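Enquirer: Kindly return the folded structure for what I paste below:
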Amino acid sequence: MLSIDRVRSDLRDHLARVLLRYGIAGASVAVAVGDETAEAAAGVVNLRTKVPATAGSVFQIQSITKVWTATLVMQLVDEGLVGLDDPVADHLPGFRTADAAASARITVRHLLTHTGGFEGDLWEATTSGDDALQRLVEDHVPTLAQREAPGSRYSYCSAGMAVLGRLVEVKRGLPFAAATRDHLAGPLGISEIAFNADEALGFNTAIGHLDTGSGKGPLPVWATMPESNPAAGNQLAMSARALCAFGRMHAADGLGPDGTRLLSPASAALMREAGPALPAFAVPRSVGLGWEVVGDGALVQHGGGAIGVQSVLLVVPSRRVVVAVLVNDSAYLGLMRDLVDPWIAEAAGVVPDPAPVLSGPEASLAGVERYTGVYADRNQRIAVAVREGRIERTYTPLGGARSMMVRAGLPPEPFTDEIRRVAGDLFATRNPDGTAGGYTQFLDVEDGRARFMHSGRRSVPRQG
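Expert: You can find the predicted model right below:
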């Protein structure tokens, strides 16, 4: 069983060393084991200013916000204001995707489990005001292609979370930020929280970092994503101890630190219940209501990332263990592997992301004609081809992805990597040093061709 003394010792002895080993700009970590908490920070919030990171520093949490949004929705369920299997249009009459008939069948549960079937990455800028979500949902969601029937399969959908955020706004009569403060952050005693750059100025705030080839430095902007989708996590920032407090509420089945019930035990348990499977993972993983569920449910988690920032929240409910990790750098996997994964293995008996074992190039080429071709959506074009005896993917950023790269000061150029088979239609990236990276799975092989490439939790359709 993981002990808080072990965590404190590891943080004291190893956190700063791990950051130096992997060249990570800064990090803040908070860990709860039962009723006790350990927290530590190392590095800096900005390599230019050299201001040290502290336990109170705020970092962007990005997509972990989706679990906050899901929790706000489940509070509405607890109050009888919304039903999980209600059509979304019953509560938001203007809701629709590009397929009016299909979108009429999309339920609240579909959006919570990323099974709405419509294109998910909607990074259009609307306004920076309280109407940002309304404008995104009413003006831009109707342009999204309906890729599959509602409920067919998991594909990560930030646009669906925008719709749920708008549902919260309508039911609460409050902008999303105010609803989050009133119904979660306030009752949890969280004050180290910011919803945009203006609010972040009130804290010791971390900015993202990149290694551009001429050395690592801070991004030219605090946020590469627009403010238009606060419910999916475009700019929400907080301290690691604030994020840990949120995780502790879930580990306590909905009880806040002062005993106030923020979520019913039934809803907290339902959020952690395994639902539709996530493709492209070697260790079985599924989606609950907001959470990702690893294995048999011993661990639930969610991560967040944008250019130059990374965040992870892990909860082992049966042991009341919570780990919150915030990093202002694209390099973070070494920190997870060396420090965090051993804690989770001891507490939950699972390793969230074990390194895949790659086949040789010849084995990877078996049945390659099923996979070659072009896969694309509004934000990316991925060409899969065989060159010099290996399978290569060439990724070209489009739309919102290209715009974010420009804001980050990166050249929006195509790049190519190699993928090798792990098993069946499951592949993984082969890094230049021979190690394995993220998974890719080809789905729905029909007439000798895959219909989708599932990578980065998203199913991207084949073109032509």
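
Enquirer: going forward, measure contacts between C-alpha atoms and count neighbours the same way
Expert: Will do.

Enquirer: And for stretch 342-359, what's in contact with it?
Expert: 1-2, 7, 282-283, 294-295, 298-299, 316, 319, 321, 341, 420-422, 427-428, 430, 436-437 (Cα atoms under 8 Å, 6 or more residues apart in numbering).

Enquirer: Quote the end-to-end distance of it.
Expert: Stretch 342-359 stretches 27 Å from its first residue to its last (Cα to Cα, to the nearest Å).

Enquirer: Show me what counts as buried in it.
Expert: Within stretch 342-359, the residues scored as buried using 16 or more other Cα atoms under 10 Å are 342, 343, 344, 347, 348, 350, 351, 352, 356, 358, 359.

Enquirer: Check stretch 205-218 too.
Expert: Those would be 205, 206, 207, 208, 209, 210, 216, 217, 218, for stretch 205-218 by 16+ other Cα under 10 Å.

Enquirer: so which of the residues you listed comes closest to residue 161?
Expert: Set against residue 161, the nearest of the buried residues of stretch 205-218 by Cα to Cα is residue 208 (23.9 Å).

Enquirer: please give me the structure for this one as well, since I'd like to look at both together:
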Amino acid sequence: MTPLADLQGLIDRAARRHGVPGAAVAVGTGRQVVEAATGVVNVDTGVEATVDSVFQIGSVTKAWTAALVMQLAGEHLVDLDEPVRGYLPEFGVLDTAASASITARQLLSHTGGFDGDLLEDTGRGDDAVAKLVAFMRTNARQLTDPGTLFSYCNAGYCALGALVARRRGRTWEAAMRDLLIDPLGAGHMALYAEEAIMFRAAVGHVGKPPRPSPRRLLPQADAPAGSTLSAALRDLVRFGRMLLADGVADDGTRVLPTGTFAEMCRPQVTLPRIGDRPAAAWGLGLMLFDWDGRPVVGHDGSTPGTSTTWRIVPDRDLVFAIHANGGHLAAFIDDVLAEIISTTADIRLPPRLSPPPTPVPFHPDTYTGTYAAPRITYNVRADADGLAVTEIPSGLAAQFRPGKTTTRYVHVGDSHFVGLEPPQGPHPMIAFLQDGRFLYNLRLVPRVTD
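Expert: Predicted coordinates:
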């Protein structure tokens, strides 16, 4: 029995196994879409999760923001290889030369080279994103030369949201509604909390047993990067089908210029490989995977107590989305993802990296020290056969993470390390780049002391 035939049973069993309060899945092959939901949207209210429920999709939003930028490029309102400042004069970071040279292509591919997680709450007005862009000018450090290294950058996507707003003469939210959501016919999407309450809206859950996250409203300034958008998963499938149809929506409306999806899938930067599961490269707003010798694209997203996975398998005309609102999120998604992609696309999902039976020898002095980003500090010290990495969140980040936590890592070769004690399923992975100058966990975190 395929997951399309028993999708409900698949997610029911996985949710029970991994303590997930509520979940949903939508799978589209060709023009057929199969959906299922399980559990509740909120353990306090007991409201049932349905396929019409809207879930926070987190950074999956970045693919939508990228599509808005690609519309601008297709209309010759933005050249992806010209400096962003030419279209958005207020854009800038602490480094004067970088401010004058960073391009939209670099922001789309996370190669702008500056601090990405500023997490500054600038209020809930229409000017929230613009205020964050102003904050970047005096707070975003330049870590590497633009266009040289990948470092996941939420702030860069906020700048892209401001770029869209400026070129369209309206807010990012209005542009999203007018130019993507409505033309797609995506009827179950909410851009604000006051829109989400018109639907059966899910909340994230944290802790054991899972309880509703104490913070659901994330900063409006980060909306283009993924702080606010909620959707029923069928609308994520609808978006993916439009991409597969070379920019044409189900009703025949052209939403994106011809060739846009192919351009978005073109590798812009290669990522350090820590195992076969993570993305091998990044395109323009899309993660690019090589799974079982086959191309797969998509994006992941999370907000406190939630996780969303959205994938497209182009050569199988397959789009699917999976969401869980608490419990062992990664383990649940792994189970459902592996079954869907193996049965529907004949792809064996690569296993996640695990600690080796015998740790690979290494010289700890190369890596020990303190590494700091704007809202988190990592203290790295030698520990038995590996490293002990203590994470210390601060500011707004401390509201989304537990207090100080320490994880033990062992060496797996090539300056890559894997965690020994996974808190909820997969073992965490880190790497050190440029002889220990940076700790890398999708973000580049610079070393500040030895």
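
Enquirer: care to give me the TM-score?
Expert: Remark: TM-score between the superposed chains equals 0.94 [TM-score structural alignment, normalised by the length of the second structure]; 445 aligned residues with a Cα RMSD of 1.9 Å.

Enquirer: if we can go back for a sec, just put the buried residues of stretch 342-359 of the first structure in CSV and tack on distance to residue 369 of the first structure.
Expert: Formatted as CSV, these follow (distance: Cα to Cα, whole Å):
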residue, distance to residue 369 of the first structure
342, 40
343, 42
344, 40
347, 43
348, 40
350, 36
351, 34
352, 32
356, 23
358, 19
359, 18
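
Enquirer: sorry, back to before: please pick the buried ones from the contacts of stretch 342-359 of the first structure.
Expert: Here, 16+ other Cα under 10 Å leaves 2, 7, 282, 294-295, 298-299, 316, 319, 321, 341, 420-422, 427-428, 430, 436 buried among the contacts of stretch 342-359 of the first structure.

Enquirer: In helices, which of the residues you listed fall?
Expert: Among those, the ones falling in helices (DSSP state H) are 7, 341.

Enquirer: Report the contact partners of residue 391 of the second structure.
Expert: 376, 377, 378, 379, 404, 405, 406.

Enquirer: mind running it again at 10 Å?
Expert: 371-372, 376-380, 401-407 (Cα atoms under 10 Å, 6 or more residues apart in numbering).

Enquirer: so which of these persist in the first structure?
Expert: Mapped onto the first structure and checked by both residues aligned by TM-score structural alignment, their matches' Cα atoms under 10 Å, the contacts of residue 391 of the second structure keep the contacts 371, 372, 376, 377, 378, 379, 380, 403, 404, 405, 406, 407.

Enquirer: Quick one: the buried residues of stretch 205-218 of the first structure as TSV, columns for distance to residue 172 of the first structure too.
Expert: Formatted as TSV, those follow (distance: Cα to Cα, whole Å):
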residue	distance to residue 172 of the first structure
205	30
206	31
207	32
208	33
209	37
210	39
216	43
217	41
218	38
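
Enquirer: Looking at those residues, which two lie furthest apart in space?
Expert: 205 and 216 (18.2 Å).

Enquirer: hang on, the earlier thing: closest to residue 121 of the first structure among the buried residues of stretch 205-218 of the first structure?
Expert: Using Cα to Cα, these come closest to residue 121 of the first structure at residue 208, 21.2 Å.

Enquirer: which one is the counterpart of that closest one in the second structure nearest to, not counting chain neighbours?
Expert: In the second structure, residue 208 of the first structure lines up with residue 204, judged by TM-score structural alignment. Leaving out its chain neighbours, the residue that sits closest to residue 204 of the second structure by Cα to Cα, 6 or more residues apart in numbering is residue 305, at 4.1 Å.

Enquirer: Surely the one you found is in contact with residue 208?
Expert: No - taking Cα atoms under 10 Å as the definition, residue 305 of the second structure is not a contact partner of residue 208, at 11.5 Å.

Enquirer: so what sits against both of those two?
Expert: 326, 327, 328.

Enquirer: residues contacting the second one?
Expert: So that's residue 327 of the second structure. Here residue 327 of the second structure is in contact with 15-22, 204-211, 305-306, 424 (Cα under 10 Å, 6+ apart).

Enquirer: try 7 Å
Expert: 18, 19, 20, 21, 210 (Cα atoms under 7 Å, 6 or more residues apart in numbering).

Enquirer: ok, now how distant is it from residue 52 of the second structure?
Expert: 21 Å.

Enquirer: what does the first one give?
Expert: When distance is defined by Cα to Cα, residue 326 of the second structure is 18 Å away from residue 52 of the second structure.

Enquirer: of the two, who's got more company?
Expert: residue 326 (32 against 20; other Cα atoms under 10 Å).

Enquirer: Can you verify that one is assigned to a strand?
Expert: No - counting by DSSP: H, G, I helix; E, B strand; the rest coil, residue 326 of the second structure is not part of a strand but coil.

Enquirer: Give me the outermost residue of the second structure relative to its centroid.
Expert: Farthest-out residue of the second structure from its mean C-alpha position, per Cα atoms, centre = their mean: residue 384, at 33.6 Å.

Enquirer: Against residue 207 of the first structure, how distant is residue 220 of the first structure?
Expert: Separation of residue 220 of the first structure from residue 207 of the first structure (Cα to Cα): 9 Å.

Enquirer: what does residue 148 of the first structure give?
Expert: For residue 148 of the first structure relative to residue 207 of the first structure (Cα to Cα), the value is 38 Å.
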